[in-house]
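Enquirer: Generate coordinates for the sequence data below:
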Amino acid sequence: MLARFDPWREMDHMRRGIERLFDESPFRREFPFLDKEAATMPLDIYEEGNNIVVKASIPGLKPEDIKVEVRGDVLRIYGEAKKEEEKKERNYHLREHRYTRFERSVTLPSEVLTDQAEAVFENGVLTLTLPKSETTPAKAIPIKTPAKV
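Expert: I've put the predicted structure just below:
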């Protein structure tokens, strides 16, 4: 019996092969951000008075699992969801909790005073209050042309 050529079936077969290649690759373990099931970290960034406020949803973690850094105008939130010790007597029927590293970096609208910053973690939401640093306003620089001899 002859089967009709179906280009969509062939493309689906190729897509599955590529996914399998990435699933089995050691490259994926070195770069966890390639994990299609990696959790995203939604952010809200807004200005309130002289502060930049950042709200990050990071449910299921403890404050000691989260690190925050600011370098110049770049905010970096990162950490690791630690895996609980596996008990041999448990016979899991379903195990969906993820234990992985996470990281998110964003450019802030201005530089901030990190020594006056505050971080509060409540109900899975990290709220950062970052006072803006005083920046000098932009100043125009006149352009000169060399005098002709």
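Enquirer: Every contact and neighbour count from this point should use C-alpha atoms.
Expert: Will do.
Enquirer: Please, where are all the helices along the chain?
Expert: 7-24, 26-30 (DSSP state H).
Enquirer: Go ahead and name everything in contact with the longest one.
Expert: Among residues not part of helix 7-24, those counted as contacts by C-alpha atoms under 8 Å, 6 or more residues apart in numbering are R28.
Enquirer: quick one more, to check against the first:
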Amino acid sequence: MMIRYWQPFKELETLRRQMDQVFDELSSQAGDPSTNSWNPAVELIDAGDNLIFRALLPGISAQDIDVHVTRDAISLSGERKPLHNGNNVNSLHSEFRYGKFQRVLNLPFPVQNDKVQADYRDGILTLTLPKVEAVRNRVVKINLGELPSSGESKALDTSSKVA
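Expert: All right, here's what the predicted structure looks like:
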């Protein structure tokens, strides 16, 4: 028999994220279509000393994207313009979403916003966000030295070296 531990806070956090997505979708559909008609898909990855942020922005030129990174959040905005701007073009069916967009994503860790690296290739915006020194995972080697085999207690040498 396998024992599973119930983690209510993890489940509540998942539920909160799902509810946020539902309300974000409802607000974007009910809002003024000229101000916010769609939201690009984004992902955030913890890669050790960095956070990796990616946004799917196909069909948008780099000049139409505006990115602001603070210590605690990323603000992404821009506009996807229709490819057919002529007067004699009649769209018969389209599931593409056009118009302005804006996303603000709160970061789980503070980042060094003056050292952000950006790459925009094939419609994918990638930001590499270095974490501040205080929240980086550090590997610390503890030198135990030679411990006596008898019952004597000896103070441990905890001089640490950052790897």
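Enquirer: Would you report the TM-score computed for these chains?
Expert: After superposition, the two chains reach a TM-score of 0.59 (TM-score structural alignment, normalised by the length of structure 1), with 107 aligned residues with a C-alpha RMSD of 2.7 Å.
Enquirer: Now distance to K82 of structure 1 too, for the helices of structure 1, in CSV please.
Expert: Output for those, formatted as CSV (distance: least, C-alpha to C-alpha, whole Å):
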stretch, distance to K82 of structure 1
helix 7-24, 22
helix 26-30, 16
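Enquirer: looking at the ones you listed, which is closest to L126 of structure 1?
Expert: Nearest to L126 of structure 1, of all the helices of structure 1, is helix 26-30, at 27.0 Å by C-alpha to C-alpha.
Enquirer: From the centroid of structure 2, which residue is nearest?
Expert: L44 (2.7 Å; C-alpha atoms, centre = their mean).
Enquirer: For the equivalent of it over in structure 1, which residues are in contact?
Expert: With TM-score structural alignment as the criterion, L44 of structure 2 lines up with I45 in structure 1. Contact analysis of I45 of structure 1 by C-alpha under 8 Å, 6+ apart lists 52-55.
Enquirer: ranges for the strands of structure 2?
Expert: For structure 2, the strands defined by DSSP state E occupy 42-47, 50-56, 65-69, 73-80, 99-106, 117-121, 124-130, 140-142, 160-162.
Enquirer: so which of the helices of structure 1 comes closest to S105 of structure 1?
Expert: Per C-alpha to C-alpha, nearest to S105 of structure 1 of the helices of structure 1: helix 26-30, 18.6 Å.
Enquirer: is it true that S57 of structure 1 touches L126?
Expert: Yes: here S57 of structure 1 reaches L126: they are 6.4 Å apart, a contact under C-alpha atoms under 8 Å.
Enquirer: nearest to E25 of structure 2, of the strands of structure 2?
Expert: strand 99-106 (12.0 Å).
Enquirer: What helices and strands are in contact with that closest one?
Expert: Helices and strands touching strand 99-106 of structure 2, by 3 or more C-alpha pairs under 8 Å, 6 or more residues apart in numbering; DSSP states H and E, are strand 73-80.
Enquirer: Now tell me what touches the strand it packs on from outside.
Expert: Contact with strand 73-80 of structure 2 is made by 59-60, 64-69, 97-107, as judged by C-alpha under 8 Å, 6+ apart.
Enquirer: Export the helices of structure 1 as CSV, with columns for distance to V120 of structure 1 and mean neighbour count.
Expert: Listed next are these as CSV, based on distance: least, C-alpha to C-alpha, whole Å; neighbours: other C-alpha atoms under 10 Å:
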stretch, distance to V120 of structure 1, mean neighbour count
helix 7-24, 37, 11
helix 26-30, 31, 11
